[in-house]
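Trainee: A predicted structure for the sequence below; I have some questions about it.
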Amino acid sequence: MAKKIRGAALAITLLILGASLALGQESPAPRLDAAKKKAIVDEIAALFNENYIFADTAKKVEEALRAKLEAGDFDKLSAAPDFARGVGAVILEVSKDRHTGFAYSPETAEDIRRLRSRSEDEVRKARESRLEEARRENFGFRKVERLAGNIGDVDFRIFASPDEAGPTAVAAMNFLAYCDAIIVDLRQNGGGDPAQIQLISSYFFDEPVHLNDLYARAADRTENYWTLPYVPGPKAAGADLYILTSGRTFSGAEEFTYNMKNLKRATVIGETTGGGAHPTTTRIVQEDYILRVPFARAINPVSKTNWEGTGVAPDIAVPAAEAFDRAYALAVEKLAAKAAAPRRKAEYEWILAGLKAEADPPRLDERALRSFVGVYAERKVTFENGALYYQRTGPKYRLIPMTATLFAVEGLDSFRVAFTVKDSRAVEIVGLYDTGERDSSARTK
């Protein structure tokens, strides 16, 4: 049963069909008479009553479709695509379930029939082709990096099956293992395999943790998901965890977010997610139509419910485009508050000053900039092409304003300069280092 539910859960990826369902429509589309419309509704009703996760909702979908059919609401929708859109809208309106879908798509239906009738050799070749493409896409992993302050950042777009993507996921998690905080960017992640969610989640806990359950109504069976007893490499169980979300964060990506939020393991930053918690199965209706029916539902062991229709609300609500900056700043602030060693605290304060300047850069006019021009013992500050330049020995470095008197040095992340000003005149230059050390030179010319 585990493989059955998991395999069906993978049908979430068939949401990709959402775009293709509108494609492949033959031209001209057939016109439907009353008998054909009734046959379509009858088959949809049977499939929903047999498979849909909530029996009472399935019945309401059937009743709504039959009521509209009998009331003549579909009479003007005689073209197959129009009728399908009308039916799909009713299903969505009644179920409030974004995993549902109904469309006229004879080419998609034929593709599904062809897939189901393939020989073993054809199945193998198709699997190899998909695997080759998935490898080229690095199984959805776009970026893994260590930021200043020993903060990790990982951006991946799908929870690909660990059967193929496991080594890539493990490599990413091992890279982040010794970070003090980790940002997991799911703003463009649409879901995927619950087994991959299980694998990645396992790196964030030392002890066994119950993550989620999947319940399939037709089979009346529940599959439990716990963290794995073993994962390759070190864990990041002690790292502060931040998850970035958007309205495009969906399905399995929402599960990961919802699990971590309810377990109080992560801080969620961004937008409320899409709201899809139901694995689906795809069925052909009346030869030329495609129906998506959610057949199972997630049940969180903490909340006893899921995120279907509501999405996962962030702990800190900001536009998705601002989520990373907010998470990074928060991660640094939290680490700074916990830091005991002066050098470590100085490192975090250094980063925060840079982030503040990036978020709200000062605007210094030419007169203000020229007031710093001069010779400070072995150091020299010049004004060229609208910018200040600093030189001690060797090349010149452009100075970038952080405040009215503090400047970043382009190309030298660990060094900055500040000016001491008296009576509107710079009298001293101070070299600042990210270790907390400093040196200064008085103005000599």
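Mentor: Now that the structure is in, tell me what you want to look at. Residues are numbered from 1 along each chain as shown.
Trainee: from here on, contacts and neighbour counts on C-alpha atoms
Mentor: OK.
Trainee: Stretch 69-78: end-to-end distance?
Mentor: End-to-end distance for stretch 69-78: 12 Å, by Cα to Cα, to the nearest Å.
Trainee: Which residue ranges of this structure form helices?
Mentor: 2-9, 17-20, 34-51, 55-71, 80-95, 106-116, 120-136, 162-176, 194-202, 252-262, 320-338, 342-359, 366-370 (DSSP state H).
Trainee: hold the first one in mind and look at this next one:
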Amino acid sequence: MDAARQRAVLGRIAELVEREYFDPDVALWLAASVRELPPAEGATEQGLAERVTALLRPHEAHFGVYAGDWAPRERRTVDRSGPAIEAGVDGGIGVLTVRVFDDGDDHDAVAVAQQALAAVAGCDALVLDLCDVPGGYPSMVELLLGAFVAEPAHVLTFHARDERFESWTRPGASDPRLTGLPLLVAVDGGTASAAESCAYALQSLGRATVVGAPTVGAANPGLPHDTGLGFTVFISNGSPVDPRTGRNWERTGVVPDVAADLPLEAAIALARKAATGVGREA
């Protein structure tokens, strides 16, 4: 790529960031940073994409520039070897293993979630395993969270450029068999996006103890935009804000209450202690 083409591509990416990024003030200086990036001698399309991504991503985990058409190349393959949410019982401790947050408005996905929740309803304590979950639909977060809280809960407020809207737990989702049980949430460096939203809300609500390692730190969703010059840029178009903390988990990740190298094992051990502590036999 010659210098003129690099400048043209950088200029177009800057225009898109300035126009589409959810925070107009931040968008201005991010766009200026892109425009100021000097052309590189002997640059390739892939090399330029990587340079701009490296410039933007420290400010926003979802940012990405791609040579050619955008495809979710950086997204991990979802483990479909079993149900999206699977229940197990380990000595009186219910373990809900989430592989992905499927669409909470899809009848089949809801049935899978409800079946898993029902399977652990008679347990003494619960572990929600969110380790290495790449994310999914906020609607399933609303459904799962709703099962664990007695009253409707405000999950977050989503801030976009020109609008605000609130996410709440699903009406009627609360399960009295689950709302009083000790709840531990296992997370790690592979817990991302919607999975982080779930863990963050349970933590801020005081409903669960989060165990493991800091999560990815990808809070702000977005969309791909074609530059028309052979590149695509993925730009966040909004940001969730927790009504209790006034913040989210972008860049910082969800910080566990209890650090652990083996999150699931540690969460199960703590669940056993919690069950014993409330007079139950684990």
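Mentor: Alright, I've got the coordinates. Predicted model, so just to flag it, every value in this text is computed and none were measured.
Trainee: Please state their TM-score.
Mentor: The TM-score (TM-score structural alignment, normalised by the length of the second structure) is 0.91; 275 aligned residues with a Cα RMSD of 2.1 Å.
Trainee: Give me the longest strand you can find in the first structure.
Mentor: strand 412-422 (DSSP state E).
Trainee: In that one, which of the residues would be classed as buried?
Mentor: For strand 412-422 of the first structure, a neighbour-count test (16 or more other Cα atoms under 10 Å) marks 415-420 as buried.
Trainee: Onto which residues of the second structure does it map?
Mentor: Strand 412-422 of the first structure lines up with nothing in the second structure when matched by TM-score structural alignment.
Trainee: Now tell me what touches that strand from outside.
Mentor: The contact list for strand 412-422 of the first structure, computed with Cα atoms under 8 Å, 6 or more residues apart in numbering, reads 372, 405-409, 426-434.
Trainee: distance of the closest residue to residue 261 of the second structure other than its chain neighbours from residue 47 of the second structure?
Mentor: Leaving aside its sequence neighbours, residue 261 of the second structure sits nearest to residue 212 (Cα to Cα, 6 or more residues apart in numbering; 6.4 Å). As defined by Cα to Cα, residue 212 of the second structure lies at a distance of 35 Å from residue 47 of the second structure.
Trainee: Neighbour count: the two, which is higher?
Mentor: When residue 212 of the second structure and residue 47 are compared for neighbours, residue 212 comes out ahead with 25 against 15, by other Cα atoms under 10 Å.
Trainee: Please identify the residue in the first structure that aligns with the more buried one.
Mentor: Residue 212 of the second structure maps onto residue 270 in the first structure, by TM-score structural alignment.
Trainee: and what of residue 12 of the second structure?
Mentor: By TM-score structural alignment, residue 12 of the second structure lines up with residue 43.
Trainee: Its match against residue 285, yeah?
Mentor: Yes - with contact defined as Cα atoms under 8 Å, residue 43 of the first structure counts as touching residue 285 (6.6 Å).
Trainee: which residues touch the closest residue to residue 281 of the second structure other than its chain neighbours?
Mentor: Leaving aside its sequence neighbours, residue 281 of the second structure sits nearest to residue 275 (Cα to Cα, 6+ apart; 6.7 Å). By Cα under 8 Å, 6+ apart, the residues touching residue 275 of the second structure are 124-125, 182, 281-282.
Trainee: of those, closest to residue 38 of the second structure?
Mentor: Using Cα to Cα, residue 182 is the member of these that lies nearest residue 38 of the second structure, at 54.7 Å.
Trainee: Please report how far the aligned partner of that closest one in the first structure lies from residue 178 of the first structure.
Mentor: Using TM-score structural alignment, the partner of residue 182 of the second structure in the first structure is residue 240. Relative to residue 178 of the first structure, residue 240 of the first structure is positioned 11 Å away (Cα to Cα).
Trainee: What of residue 40 of the first structure?
Mentor: Residue 40 of the first structure sits 57 Å away from residue 178 of the first structure, going by Cα to Cα.
Trainee: same thing with residue 110 of the first structure?
Mentor: The spacing between residue 110 of the first structure and residue 178 of the first structure, counted by Cα to Cα, is 50 Å.
Trainee: One more: residue 64 of the first structure?
Mentor: 55 Å.
Trainee: returning to that earlier point: quick one: residues contacting the match of residue 182 of the second structure.
Mentor: By Cα under 8 Å, 6+ apart, the contact set of residue 240 of the first structure is 180-182, 266, 331.
Trainee: So which of those sit within strands?
Mentor: Of those, the ones assigned to strands by DSSP E are 181-182.
Trainee: out of the contacts of residue 240 of the first structure, who's nearest residue 323 of the first structure?
Mentor: Of all these, residue 323 of the first structure sits closest to residue 331, with 12.0 Å by Cα to Cα.
Trainee: Looking for the alignment partner of that closest one in the second structure.
Mentor: Match for residue 331 of the first structure (TM-score structural alignment): residue 271.
Trainee: correct me, but its match touches residue 185?
Mentor: No - in this structure, residue 271 of the second structure is not within contact of residue 185 by Cα under 8 Å, at 9.8 Å.
Trainee: list residues touching both of those two?
Mentor: With Cα under 8 Å, 6+ apart, residue 271 of the second structure and residue 185 have common neighbours residue 127.
Trainee: Give me the neighbour count for residue 111 of the second structure.
Mentor: Residue 111 of the second structure has 12 nearby residues by other Cα under 10 Å.
Trainee: so who does it touch?
Mentor: Applying Cα under 8 Å, 6+ apart, no residues contact residue 111 of the second structure.
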